[in-house]
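**Student:** Make a model of this:
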Amino acid sequence: MSGFNNEFTSEDPRCPGALPEGQNNPQKCEYGLYAEQLSGTAFTAMRHENRRTWLYRIRPSVIHTPFQKVDKGLLTHDWDAVEPNPNQLRWHPFDFPEKKQDFVQGLATVCGAGDPKSRNGIAIYVYLCNKPMEDKCLYNSDGDFLIVPQEGTLNITTEMGRMMVEPNEICVIQRGMRFSVDVKGNTRGYILEVFSDHFQLPTLGPIGANGLANPRDFLTPVAWYEDREVNEYTLVNKYHGHLFAATQGHSPFDVAAWHGNYVPYKYNLSNFMAVNSVTFDHADPSIFTVLTCPSLKPGVAIADFVIFPPRWSVQEKTFRPPYYHRNCMSEFMGLIYGKYEAKEEGFRPGGASLHSIMTPHGPDLECFEKASNASLKAEKIAEGTMSFMFESSLSMAVTPWANNTKVDPNYFKCWQPLRKYFNSNNKDAAKKK
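**Tutor:** This next block holds a predicted model:
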């Protein structure tokens, strides 16, 4: 199925007619199924914002033992554990685990802000894992996960069906949805969690009806169920920034049919229709927004997911790479593969950078010199590469783990060789660089 934030219906072909006709909650469901609603918004949310899905399942999800707090590993929302640091930060590629660990065990918080209890804020993670979640699933009561694979394929089973998500694809698992991740070998990626609201497509304004990420390119799972009893199936719940576990005697992926608009979904980044300048100047990176989670202030995002895909660069009389910049937003960047155009050395796949609110950043010396003197002909840029940015209006703090793991102490040096060209007696000094 394809689409985004629309009403979907799906039933496992093994149970034709499992979806009730004419009502959501019949007195008796077909095949002896139970009806259960999963609500992603308040019942009274405006119709165009209301998100919910009806699930028709073998057993209701309430059948489990009481939750008990368990070790949360490197997952934290303690934003005061490290002294504030306004400096530019860069991380070398995060190491794969030496011991066997699954997706949940491999979650490590890099930075964030806010509080899930008050439903306002974000957290950014990397996941580092090398084994599947066996008879184990996770659901998040705190927020939505936007998952960006960098190395290795994620085979994700959800209550609504299964998704295979590869590097250069993303997926979103929304609040409350149970899911399990199967991997083979070393697997690494990034996660943006939003506590406040759900991700949505950005408005297009003067761009018009088409462009950026098109709704039809977002894919949702097809209903698939397993009727499987086990001695002990573990449910892990992320709640208030902690992990809790309960057990049950059956697989939670027992939904034979469902309908609604509150669903997990995936998107292939190669389908993004980039928009750019064809005259002069470098357009702001907001033109590359794939998904956004808006704040209560119009035009300001709690979080944007932005990509820098392969595209044509044709501007005249223009310094084409990203301009030097100080910003009222926090910018966390990651690299899926290839080399980022503004820093071809040092910023590597599986690593990251953080430029905090009003911290200056921009191209390194090599990029500046090359771009300032390049012949301005039409050229394809970012070929063989895909980088992205999690941008937020919140001022993010770094965790102790991220403060002591793979940090590049020499990052600041990439700007130090930038020299003065100014000559008050020579208007054409810049032309002689």
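**Student:** Could you use CA atoms for every contact and neighbour count after this?
**Tutor:** Fine.
**Student:** give me every residue that touches the closest residue to residue 140 other than its chain neighbours.
**Tutor:** Computed as CA to CA, 6 or more residues apart in numbering, the closest residue to residue 140 that is not its neighbour in sequence is residue 238, at 4.7 Å. In this structure, residue 238 makes contact with 138, 139, 140, 141, 142, 244, judged by CA atoms under 8 Å, 6 or more residues apart in numbering.
**Student:** Show only the entries of those residues found in strands.
**Tutor:** 138, 139, 140, 244 (DSSP state E).
**Student:** Of those, which is the nearest to residue 131?
**Tutor:** residue 138 (15.0 Å; CA to CA).
**Student:** let's see this one next to it:
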Amino acid sequence: MRGPDPFEYLRGFGNEHHSEAVPGALPWGQNSPQRAPHGLYAEQHSATAFTEPRGSNRRSWTYRIRPSAQHPAFARIDNGTLRSAPVTGGIVDPNRLRWDPLPHPAGRQDFLDSLYTIAANGDVLARTGIGIHLYLATGSMVDRYFVDADGELLLVPQQGALVLHTEYGRLRVAPGEIAVIGRAVRFRVEIEEASARGYVCENYGAAFTLPELGPIGANGLAHARDFRYPVAAYEDREATVQVVQKFGGQLWAADYDHSPLDVVAWHGTHGAYKYDLAEFNVMGTLGWDHPDPSIFTVLTSLSNTPGQANVDFVAFPPRWVVAEHTFRPPHFHRNVMTEFMGLVEGVHDSKAEGFVPGGASLHNMWGAHGPDRETFERASAAELEPQRFDGSLPFMFETRLPLTTTAFAHAATHRQPDYDSSWAGLTRNFASPVTDEPQS
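**Tutor:** Okay, the predicted model is just below:
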């Protein structure tokens, strides 16, 4: 499914990486010498405040052909179907919501044009909360670049690989992998097939990091060494190109006379990276009871309330399920956390039908949900032998605040109007232990 990957990568999550596309372009001993090598400009890219703790500080030094300050004024352009929190005219809906995949567009649209906001929470100006978007690109970004100053972008391809050309180098990301593009990193998206679709979590809050392992110990879940960062690869182009910036929830554009991806060398802890979900080391129960989904957390963005994430990225890759005396699919539940579910391939183990790859569901905080009738009856009567879940990859963006659905996503023809019917067939099975007759 992933296909060959022609690029080289640096390994290790959050490490102080370094790379140079031209030998000698990276200075050593100091970050900003009086004259940078090869006539380059030294520039620091700080994604955290200078005085934040060393362990959470994110910054990189870049050595580029032109300083990024060399550009004309930006002017507002139309946002299309891209929105930010707080969502004007949106709907905070307590009902369970589910969507089919985005319909195919009539004409050509690149990744940026195709961004379609389902919901958002928090406040983009206060750097808290998230935006959740879908994309369905039918063309590559040509002479066009994007930079999100509002948040970092977690991309989950569902169909078709993406080649992300960033300031820090190139990443090829296929279904089954994810990529994170750091806040204010310029990039363009190239597609390899006729179309590409997937999901985007725009994280306004604290940068994604690996979750603490606690009682799990030193090993498990996503290993830091399996994350891949790009090696330096620059564009030395003098041509008119458009750079689109998302700032304060709005899109702004400027015409540059050169490519903004002109970083010849870099070192630091900020940039872009990817991760293959097949390398996630799944934890689970070896006895009884269904573990909470938090045990499947790949990345987390922390909030000021310990244990309540601004957003968790949770994935459910292929795995063995061996619990005894246990209802194995996700049980019926109501949560203080809000759950947005997506599906890369296969099926979700709590839904017999209706939830398809490329689709999505939203269960806002306290929304009661769980297995549909068919799944409940099948799982309640199943022989509890060791079972291998293969060919399926659901995932979840779990967030501490309710999500406001955009008006156009709420009214969309691809939103399923009968999602509540998933639970309509559940029957009353209770019988009094005294009379052995159902009680009215």
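**Student:** Pull out the buried members of the ones in strands among the contacts of residue 238 of the first structure.
**Tutor:** Among those, the ones that count as buried by 16 or more other CA atoms under 10 Å are 138, 139, 140, 244.
**Student:** Find the residue at the geometric middle of the second structure.
**Tutor:** Central residue of the second structure (CA atoms, centre = their mean): residue 154, 3.0 Å from the mean position.
**Student:** Now do the same for it: its match in the first structure.
**Tutor:** Structural alignment places residue 154 of the second structure opposite residue 146 in the first structure (criterion: TM-score structural alignment).
**Student:** surely that match meets residue 193?
**Tutor:** Yes: taking contacts as CA atoms under 8 Å, residue 146 of the first structure lies within contact range of residue 193: 6.3 Å.
**Student:** For my notes, please list the contacts of residue 238 of the first structure in JSON lines and give distance to residue 282 of the first structure for each entry.
**Tutor:** What follows is the contacts of residue 238 of the first structure, written out as JSON lines (distance: CA to CA, whole Å):
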{"residue": "138", "distance to residue 282 of the first structure": "42"}
{"residue": "139", "distance to residue 282 of the first structure": "41"}
{"residue": "140", "distance to residue 282 of the first structure": "39"}
{"residue": "141", "distance to residue 282 of the first structure": "40"}
{"residue": "142", "distance to residue 282 of the first structure": "37"}
{"residue": "244", "distance to residue 282 of the first structure": "47"}
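**Student:** need the longest helix for the second structure.
**Tutor:** Of all the elements of type helix in the second structure, the one with the most residues (DSSP state H) is helix 373-381.
**Student:** That helix against the first structure, how far on average?
**Tutor:** Comparison of helix 373-381 of the second structure with the first structure after fitting gives an average deviation of 0.5 Å (mean CA distance after the TM-score superposition for the first structure).
**Student:** buried stuff in that helix?
**Tutor:** Neighbour counts using 16+ other CA under 10 Å place 373, 374, 375, 376, 379 of helix 373-381 of the second structure among the buried residues.
**Student:** Packing partners of it?
**Tutor:** Packing contacts for helix 373-381 of the second structure, counted by 3 or more CA pairs under 8 Å, 6 or more residues apart in numbering; DSSP states H and E, involve no helix or strand.
**Student:** Which residue in the second structure aligns with residue 85 of the first structure?
**Tutor:** The alignment partner of residue 85 of the first structure in the second structure, by TM-score structural alignment, is residue 93.
**Student:** swap that for residue 255 of the first structure, sorry
**Tutor:** Match for residue 255 of the first structure (TM-score structural alignment): residue 263.
**Student:** my read: its match touches residue 167, true?
**Tutor:** Yes: counting by CA under 8 Å, a contact exists between residue 263 of the second structure and residue 167, whose distance comes to 5.8 Å.
**Student:** Can you check which residues contact both of these two?
**Tutor:** With CA under 8 Å, 6+ apart as the test, residue 263 of the second structure and residue 167 both reach 233, 234.
**Student:** Can you find the partner of residue 145 of the second structure in the first structure?
**Tutor:** Under the alignment (TM-score structural alignment), residue 145 of the second structure pairs with residue 137 in the first structure.
**Student:** Contact partners for its match?
**Tutor:** Each residue near residue 137 of the first structure by CA under 8 Å, 6+ apart is listed here: 178, 179, 180, 181, 234, 235, 236.
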